[in-house]
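Engineer: Quick one: sequence and predicted model below, then my questions.
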Amino acid sequence: MSIKPKLVLYQILSGTLGNALVFLRPEKARQLSENRIALVHRNKKNMSIPERLMRAALLNKLDKIQDYDTIAEQNRNFWINHSATELFSELEDTFNTDFIPHCTFIFELLKNELSNQPEEFNTIVEIGTGNGDVLNYLSSEFPNINHFIGIDLSQDQIELNNGKYKANKRLEFVASDALDWVRENGSDQTIFVTSRGVLEYFTEPRLQELFKVIHGLGKTIFIAIEPNGADHNFDTNPNSQLYGHEPSFSHNYPKLFKTAGFSLWHFSQKVWYKANDMQTFVGAKN
């Protein structure tokens, strides 16, 4: 038997077992599927084999959502409540397994970009800072920058971060909507960063508005590390499209940055560890 038929057989058997377990253990199935985003992103390392089978069966049963505003509202409601802190905790190991080996190259490129800039940048703002690990890492990599601000929707997570990183006086964590914060507090000479799944929760019009507001601040740099659907061809489909079980939005980042007035100093993509997604890396400046 070739590899592909074996894979198909495995998927059929695992799907059958998963469906059976969902039927036999309805309370566990309810707990696993209590929140759509948590179900999608739940760390399988912390799950038993039966729970993994149930998770796969539940993912296949998720209703399709097509209304973009509904999707954005549901995603925002998740990230703003206490459940987000549990997910940040489960995904904490991805800082070492994904971010460090696969994403830090773009910050080495940023160092070169900054060396060619006549202006000095004094602030790094991370939108969607999560558990703060990335911002803390950046504070060690850019010793000449004095102020590092992490913005997140989750008040609970921000409080945890302020306790965890209280010894690092260069870090500040703020609970806020990113667009609201930039409008009220944004300034030039700032580097904005998103890391591995933040802008995907913005609708295209709201993301375009964010980029325009940041561009209007003056001299800024933006580094976006964001997932894209593997089937999203920017040439044949230049607009944003849905992807994933959550679902979230696969955006055409080069187009959106350029439309807002930025120029790109870096653009690349690589297959993400999820295999069915691409990780997109963008460096933009004005």
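Structural biologist: That came in fine, so what should we check first?
Engineer: Going by C-alpha atoms from here, please, whenever you check contacts or count neighbours.
Structural biologist: Noted.
Engineer: Quick one: the strands in the chain, in order.
Structural biologist: 123-127, 147-152, 171-175, 190-195, 220-229, 241-243, 248-250, 263-271, 277-285 (DSSP state E).
Engineer: export those strands to CSV and tack on distance to residue 13 and mean neighbour count?
Structural biologist: Converted to CSV, these look like this (distance: least, CA to CA, whole Å; neighbours: other CA atoms under 10 Å):
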stretch, distance to residue 13, mean neighbour count
strand 123-127, 42, 24
strand 147-152, 41, 23
strand 171-175, 45, 21
strand 190-195, 36, 21
strand 220-229, 27, 24
strand 241-243, 26, 19
strand 248-250, 29, 25
strand 263-271, 28, 15
strand 277-285, 25, 22
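Engineer: and the residue most central in space within the chain, what does it touch?
Structural biologist: Compute the mean C-alpha point of the chain, and by CA atoms, centre = their mean the closest residue is residue 197, 1.1 Å away. By CA atoms under 8 Å, 6 or more residues apart in numbering, the residues touching residue 197 are 225-227.
Engineer: and the gap between it and residue 135?
Structural biologist: 15 Å (CA to CA, to the nearest Å).
Engineer: can you check residue 191 too?
Structural biologist: 12 Å.
Engineer: Then residue 185?
Structural biologist: 18 Å.
Engineer: Comparing the two, which shows the higher neighbour count?
Structural biologist: residue 135 (25 against 9; other CA atoms under 10 Å).
Engineer: Below is an additional structure, to be compared with the one above:
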Amino acid sequence: MFDNMKSNFTRTIAKHIGNVLVFLRPKKAQELSENRITLVHKNKNNLSFQERLMRFALVQKLETLDDHNKIAEQNKTFWINESATELFTETKDSINTFFIPHCTFIFDLLKQEISNQDQEIDTLVEIGTGNGSILNHLSTEFPNFKKLIGIDLSANQIEINKKKYKQNTKLEFVTSDAYDWIKKNGKKNTVFVTYNGVLEYFLEQQLQELLIEINKLKNIFFVSIEPNGASHDFDKDPNTQLYGDEPSFSHNYPKLFKNAGFTLWHFSQIQLEGESKQTFIGAKN
């Protein structure tokens, strides 16, 4: 609500009232701001009006970070720790509110791409599987796949997923760093998927190395649905930029995939609310 206000006057008033509430309710303020990423992505629908004002004021106070290595380290620490589970819980409905209405088109295109080649694709790997809802949904979209593997840094969330989806025997959930797992377990005839904020936490060089490692495998398809900074023009500025209050990395995904040796079969973007847009990449080797 407050993040998208266009009136500077309205934002100033909201920030002032929020600061007063932060002063009057220090315990709630501490709870809201316990972690930077959780604060930025807090599900505002679960907050009272006063709490939303407090959150808005707290976000405005976040220190500006520009050290890429420090940012990547802090972000990885967040996703490993228990606090990530709270965010995964709050975003569990995104499959219905965003994924199905806005993202399924690229998987229809993927089906066409797969049908045009001779070798059978039998495995799907989701990097950054989170609460597992996307992986579970894709198991119904691709019934011929023998195995769908969800990788995530959060050991707590992986254990939750194993229990929640134990009836779906095609699903496998693994706690691991993506690069390490792929280097050891990656195989040909696989679709790799990322959705809504995974690759944006990789340093540019780390992401390039990951894509190069994946490209070493044979008969690979990759579907990447990742946010970018709204003002990031890949033609004018081909390099990675920082964006948002976390902050995250706005990567030039077409460039990085092509540099790794992939061919793009799809590229598009849609504008989101606030300071980001969603980028859709379909790639193969």
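Structural biologist: Okay, I see it. No experiment lies behind these values; they were computed from the predicted model shown.
Engineer: Who are the packing partners of the longest helix anywhere in the first structure?
Structural biologist: Assignment by DSSP state H gives helix 3-24 as the longest helix of the first structure. Helices and strands touching helix 3-24 of the first structure, by 3 or more CA pairs under 8 Å, 6 or more residues apart in numbering; DSSP states H and E, are helix 49-60.
Engineer: So which residues make contact with the helix it packs on?
Structural biologist: Contacts of helix 49-60 of the first structure (CA under 8 Å, 6+ apart): 14-15, 17-19, 21-22, 29, 32-33, 39-40, 44, 245.
Engineer: Likewise for stretch 217-229 of the first structure?
Structural biologist: With CA under 8 Å, 6+ apart, stretch 217-229 of the first structure has contacts from 103, 186-200, 214, 243-244, 249-251, 272, 276-286.
Engineer: which residue lines up with residue 138 of the first structure in the second structure?
Structural biologist: With TM-score structural alignment as the criterion, the equivalent of residue 138 of the first structure in the second structure is residue 138.
Engineer: burial of that match, as a residue count?
Structural biologist: The burial count for residue 138 of the second structure: 16, using other CA under 10 Å.
Engineer: Who are the contact partners of it?
Structural biologist: Counted by CA under 8 Å, 6+ apart, residue 138 of the second structure has zero contacts.
Engineer: how far away is the closest residue to residue 279 of the second structure other than its chain neighbours from residue 134 of the second structure?
Structural biologist: The spatially closest residue to residue 279 of the second structure, leaving aside those adjacent along the chain, is residue 269, at 4.4 Å (CA to CA, 6 or more residues apart in numbering). For residue 269 of the second structure, the distance to residue 134 of the second structure equals 20 Å [CA to CA].
Engineer: likewise residue 229 of the second structure?
Structural biologist: Taking CA to CA, one finds residue 229 of the second structure at 23 Å from residue 134 of the second structure.
Engineer: ditto for residue 161 of the second structure
Structural biologist: For residue 161 of the second structure, the distance to residue 134 of the second structure - CA to CA - is 12 Å.
Engineer: go on, residue 120 of the second structure?
Structural biologist: In terms of CA to CA, residue 120 of the second structure sits 22 Å off from residue 134 of the second structure.
Engineer: Compare these two (neighbour count), which wins?
Structural biologist: residue 134 (20 against 14).
Engineer: What about the closest residue to the more buried one other than its chain neighbours, how many residues nearby?
Structural biologist: Nearest non-adjacent residue to residue 134 of the second structure, counting by CA to CA, 6+ apart: residue 95, 6.7 Å away. Neighbour count for residue 95 of the second structure, taken as other CA under 10 Å: 15.
Engineer: Please report the distance of the spatially closest residue to residue 174 of the first structure that is not a sequence neighbour from residue 120 of the first structure.
Structural biologist: The spatially closest residue to residue 174 of the first structure, leaving aside those adjacent along the chain, is residue 151, at 5.0 Å (CA to CA, 6+ apart). Residue 151 of the first structure sits 22 Å away from residue 120 of the first structure, taking CA to CA as the criterion.
Engineer: Quick check, residue 268 of the first structure in contact with residue 282.
Structural biologist: Yes: with contact defined as CA atoms under 8 Å, residue 268 of the first structure reaches residue 282; the gap is 6.8 Å.
Engineer: For residue 129 of the second structure, give me its contacts.
Structural biologist: Residue 129 of the second structure sits in contact with 135, 150-152, 194, where contact means CA under 8 Å, 6+ apart.
Engineer: For residue 81 of the second structure, state which of the residues you listed is nearest.
Structural biologist: residue 152 (11.5 Å; CA to CA).
Engineer: what's the burial count for the nearest residue to that closest one once chain neighbours are set aside?
Structural biologist: Once flanking residues are discounted, residue 152 of the second structure sits nearest to residue 128: 4.7 Å by CA to CA, 6+ apart. Burial of residue 128 of the second structure is recorded as 24 neighbouring residues (other CA under 10 Å).
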